[in-house]
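In: Predicted model and sequence below, questions to follow.
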Amino acid sequence: MTSSGTNRGGPPNSLPTIQAPWELLLPAAAAPARARGRTLRTALRDAVRSGRLAPGTRLPSSRDLAGDLGVSRGLVTEAYEQLTAEGYLRSDRGAGTWVGEAVRAVGPRARDRAPRPAGVLADFVAGTPDLSLFPRSAWSAAHRGVLAELPHQALGYPDPRGLPRLRTALAELLVRRRGVVADPERVIVVSGVAQAMTLLGFVLHARGTPGVGVENPGSPEHGSLFASAGIGAVALPLDGEGLAMAELRASGVRAVVTTPAHQFPTGIAYSARRRAELLDWARSVDGLLIEDDYDGEFRYDRAPVGALQGLDPEHVAYTGSVSKSLAPGLRLGWLLVPASHVEEVVERKRTMDLGNPVLDQALLARFVERGDYDRQLRRCRRAYRERRDVLVAALEEHFPGARVSGIAAGLHVVAALPGRYGPQDRFLARAAAAGVMVRASAHYGETAVDGVRLVLGYAHLPPARIRDGVRLMADAVRDQGARREPSAP
């Protein structure tokens, strides 16, 4: 096979001639005649990208390479010209064809950076549903149905509000299950609660709002989402009924995020009195309550409390998603806004992403319309109630004196362990050494207390893993405690 040299900036023959790996192009010669040119071009590109043909490598003449491969010279000439135009090769008049200096070999393949802890025997970090409960069969059937019935024109750019079919289905669902006032024209399909918060943040920022109140303790994400829209977060304390009204009034904010159905992480439900006080405050300052109904469907001791938005839809923006009921990876949610905010939010949504994927929206609409979503909620509620009961029983068995606070709802509990298990930092270190991931309530902004106060997520763990995880924590504490005890005289 024809040999060729390399040159790194000097005359073509200033460096010794070396053998280049032209064998990698032989499969192109064996391709069908009609695909031979395309296959040769692809093989050359791949060789340059991977570094097998290094920058500065001189290629054989078109005549020599065509002879070596047994193809026409015109086919090689066309490949050289195409890759020269793309920048992979360079051609010097009278000096031949070379691999371009601009091309660099590709690096390692992309890594999955989703948070998945390794080496953990039990992960009690709150916020994740049981992904094994995802209704694959029903979802697949809905997908086939959507592909069969969706008209071609529906695959164009969608209404940034969302497909009318999905907005109608969501409005009916939320009226029935959460007691909201839902005009489909005010329903905006979003990529989860995170995008809903960001959209509202941009609109409030454009209106000159300097800050938004957030619950403290509360979800750490709320503050960072508003910060990304240029708005500061004002931390507001809670009392036993919900947001503390005196501090809210003194803060000067006119917009505040609330989780009245089931506050995270304390686990309380806002009292009827506090809900009324919040609405009176919003009316008095012409403000906005942003209701995050992240797990309002999951109440285990009684019917879920209706949404705050149903009491005053002109002063409450309501948002939720399928992240806890189906899977967070679907990135599908909804936002209901007062009439005074609709156009601004829709315009922000349009410029942000031109709307959510049409197929995904049509699929969720069909899933809701056919009752599959209601069935999924019932299935999850049964599973999560059982797991909560298992967790509470395991804490009582292995940590005598432990107190579980908050209502019987959601995907987490708050457990206060007696002072003898502290200090808290040492407890967390022992749990981690035993392969148990768990977070203290202080992680979410709660004031540090004596003893150990934990936020324990349970929805994503099967009952056996919950029992094992609690036992592992207890064993770690017991073993460390035994080593500290002085030996008997």
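Out: Alright, I've got the coordinates.

In: from here on, contacts and neighbour counts on C-alpha atoms
Out: Fine.

In: Please, where are all the helices along the stretch 351-489 of the chain?
Out: Ranges of helices in the stretch 351-489 of the chain, per DSSP state H, counting those that start in this stretch, are 358-369, 372-398, 424-433, 463-484.

In: quick one: contacts of the third one?
Out: Spelled out, that is helix 424-433. The contact list for helix 424-433, computed with Cα atoms under 8 Å, 6 or more residues apart in numbering, reads 421, 437-440, 450-453, 472-473, 476-477, 480.

In: Give the buried residues for it.
Out: Residues of helix 424-433 classed as buried by neighbour count (16 or more other Cα atoms under 10 Å): Gln424, Phe427, Leu428, Arg430, Ala431, Ala432.

In: still on that earlier bit, would you reformat the contacts of helix 424-433 as TSV and include neighbour count?
Out: Converted to TSV, the contacts of helix 424-433 look like this (neighbours: other Cα atoms under 10 Å):
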residue	neighbour count
Tyr421	16
Met437	20
Val438	21
Arg439	18
Ala440	22
Asp450	13
Gly451	16
Val452	24
Arg453	24
Leu472	21
Met473	24
Ala476	21
Val477	21
Gln480	13
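
In: Isn't Val346 up against Arg186?
Out: No - using Cα atoms under 8 Å, Val346 makes no contact with Arg186, being 9.4 Å away.

In: tilt between the one helix or strand Leu174 maps to and helix 358-369?
Out: Element membership for Leu174, per DSSP states H and E: helix 164-178. Computed by axes from the mean of the first three to the mean of the last three Cα atoms, to 10 degrees, the angle separating helix 164-178 from helix 358-369 equals 40 degrees.

In: structure B:
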Amino acid sequence: MTDSWATFGADLHLAPHAGGLRHGLMEALRDAVRTGRLKPGVRLPSSRALASDLGVARNTVADAYAELVAEGWLTARQGSGTRVAQRTEPGGGTPVVRRSPPARRPPTYSLVPGQPDLASFPRAAWLRASRRALTAAPDEAFGYGDPRGRPELRTAVAEYLGRARGVRADPGRVVICSGFIHGLRLVGAVLGQRGVREVAVDSYGLDFHRKALDQAGLRTPCVPIDECGAVVAALGRWSEAGAVLMTPAHQFPTGVPLHPDRRAAVVDWARATGGLIIEDDYDGEFRYDRQPVGSLQGLDPDRVVHIGTVSKSLAPGVRLGWMVAPAAMVRELADAKGHSDWTTGSPEQLTLAEFIASGAYDRHVRAMRLRYRRRRDQLVAALAERAPDIRISGIAAGLHAVLELPEGTERSVISAAAFQGLALEGLSFFRHPDADRERDALVISYGSPSDSAWKGTLDALCRVLP
């Protein structure tokens, strides 16, 4: 607020409050009601008039009024304007009626990682692929399916992964699933049946991956992460670790690729111990300043389960993914799925198979790679100009970046962003409970905002950085 007072018909002093214009105005109005300087039933000026008095935007006043109405401080009726609500002081004969707090409004902007730009889903191309696929589909495609998935999709996936990701696959090794978590649960079930008790995971990662393994009865000790990726040598600490889950192409969330020496070392560990590597290839298609990092599975197809999905390349709403498994494991995974494919519908599988085989998937990925690279470059440029002390990393590939913060500031930056209507997640959110090292940082998804929201999102981010 630019002044410490405003006139509401009668003179009324409003002390300014910190925390932004809207928040400060709301607190000043609450104080005026609490102290009796604004009596029940008093009509407040219009949002236009008060905005003019205070020298703020009309939307700031209108939003403040709306939130105070929702909280029960004010009332708003057509033809009656905005008034102070009737309230009984505590200690009186009638108890104060307390309303439930309003539901938290969704943020205006979001840089929370986890999904791509949903507005860019290729609707027209997907519809064309669906029409062609369903027109050509045999009648049996609409019955109870093979738990491994439709042969058309397994064939298309094997061809694509071999060509684009360096995976050594044939359709017989491919099992279709409904996303990464589904695939991970199936692998966890098979490992449990084999007598495995522990699956090592990265010290920074997604908690629901750990929970999926926990639900299979598997313990999840953590492997440290440094500038070269997972510290593979640490696997020797756990004699019962029968598998390791990792994201070698672009570690999530730190963004570092697994160093070539460590790629070889983890394969050597699997061969020596009879262990299994679960490879999460969650955004392997998106690389910008480097040659593509091939799949770890290509080093030893009999020791690696490669799991991928279209959640980042297309959209998470397309519930389709794949596992490329060691030949000896395929039947166990199919048995874990059940006698029929209950989880992945045939029409969607046929559509994705046609979408890949026609080249539409490659075209979409190339277009999105250019879009995301522009976004990344704009993020880097904005930080260099407006927050030059912030170091950014993990940007050679993927859909997110890590912004290093001064020690002890992660929580305060996230709180400040919430007041700006910007949703952020800190690196601590992804930290394994047993991880040794803590870092103050933000994990920024430059892929998820729409084009129309991108500039405003960047501006909001730069305003809250220290």
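Out: Looks like it arrived, so ask away. Remember, it's a predicted structure, so these values are computed and weren't measured experimentally.

In: about what we covered before: with the second structure superposed, average distance for the next helix or strand along the chain from the helix holding Leu174 of the first structure?
Out: The first helix or strand that comes after helix 164-178 of the first structure along the chain, using DSSP H and E, is strand 187-190. Its aligned residues in the second structure lie a mean 0.4 Å from strand 187-190 of the first structure after superposition (mean Cα distance after the TM-score superposition for the first structure).

In: Report all helices and strands that strand 187-190 of the first structure contacts.
Out: Using 3 or more Cα pairs under 8 Å, 6 or more residues apart in numbering; DSSP states H and E, the elements in contact with strand 187-190 of the first structure are helix 164-178, strand 333-336.

In: Mind doing that once more with 10 Å?
Out: If contacts are counted by 3 or more Cα pairs under 10 Å, 6 or more residues apart in numbering; DSSP states H and E, strand 187-190 of the first structure sits against helix 164-178, helix 192-206, strand 316-321, strand 333-336, helix 342-353.

In: In the second structure, which residue range corresponds to that strand?
Out: On the second structure, the counterpart of strand 187-190 of the first structure by TM-score structural alignment is residues 174-177.

In: and for that stretch, what are the contacting residues?
Out: 146-151, 153-155, 157-158, 182-184, 186, 305-309, 319-327, 330-331, 333-334, 337, 341, 343-344, 349 (Cα atoms under 10 Å, 6 or more residues apart in numbering).

In: Among those residues, name the buried ones.
Out: By 16+ other Cα under 10 Å, the contacts of stretch 174-177 of the second structure give 146-151, 153-155, 157-158, 182-184, 186, 305-309, 319-327, 330-331, 333-334, 337, 341, 343-344, 349 as buried.

In: Go through the contacts of helix 424-433 of the first structure and say which is closest to Arg302 of the first structure.
Out: Arg453 (26.1 Å; Cα to Cα).

In: quick one: what's aligned to the closest one in the second structure?
Out: Under the alignment (TM-score structural alignment), Arg453 of the first structure pairs with Ala441 of the second structure.

In: now Tyr294 of the first structure
Out: Per TM-score structural alignment, Tyr294 of the first structure is aligned with Tyr282.

In: Need the nearest residue in space to that match, chain neighbours excluded.
Out: For Tyr282 of the second structure, ignoring the flanking residues on the chain, the nearest one in space by Cα to Cα, 6 or more residues apart in numbering is Gly308 at 5.9 Å.

In: That neighbour matches what in the first structure?
Out: Looks like Gly308 of the second structure aligns to Gly320 there (TM-score structural alignment).

In: Would you indicate which residues of stretch 176-187 of the first structure are buried?
Out: Buried, per 16+ other Cα under 10 Å, within stretch 176-187 of the first structure: Arg177, Arg178, Gly179, Val180, Val181, Ala182, Asp183, Pro184, Glu185, Arg186, Val187.

In: how about JSON lines for those, with distance to Leu377 of the first structure added?
Out: Formatted as JSON lines, these follow (distance: Cα to Cα, whole Å):
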{"residue": "Arg177", "distance to Leu377 of the first structure": "11"}
{"residue": "Arg178", "distance to Leu377 of the first structure": "13"}
{"residue": "Gly179", "distance to Leu377 of the first structure": "16"}
{"residue": "Val180", "distance to Leu377 of the first structure": "18"}
{"residue": "Val181", "distance to Leu377 of the first structure": "21"}
{"residue": "Ala182", "distance to Leu377 of the first structure": "20"}
{"residue": "Asp183", "distance to Leu377 of the first structure": "23"}
{"residue": "Pro184", "distance to Leu377 of the first structure": "22"}
{"residue": "Glu185", "distance to Leu377 of the first structure": "25"}
{"residue": "Arg186", "distance to Leu377 of the first structure": "24"}
{"residue": "Val187", "distance to Leu377 of the first structure": "21"}
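
In: Out of those residues, name the two that are farthest from one another.
Out: Arg177 and Glu185 (18.9 Å).

In: How many residues are close by Ala230 of the second structure?
Out: Using other Cα atoms under 10 Å, Ala230 of the second structure is surrounded by 28 other residues.

In: counterpart of it in the first structure?
Out: Checking TM-score structural alignment: Ala230 of the second structure goes with Leu243.

In: Could you tell me how far the nearest residue to that match once chain neighbours are set aside is located from Ile407 of the first structure?
Out: Nearest residue to Leu243 of the first structure in three dimensions, chain neighbours excluded: Pro237, at 6.2 Å (Cα to Cα, 6+ apart). Applying Cα to Cα, to the nearest Å, the value for Pro237 of the first structure to Ile407 of the first structure is 19 Å.

In: Can you name every helix or strand that the longest strand belonging to the first structure contacts?
Out: Ranked by residue count, the top strand of the first structure under DSSP state E comes out as strand 232-239. Here strand 232-239 of the first structure touches strand 211-216, helix 220-228, helix 245-251, strand 255-258, going by 3+ Cα pairs under 10 Å, 6+ apart.
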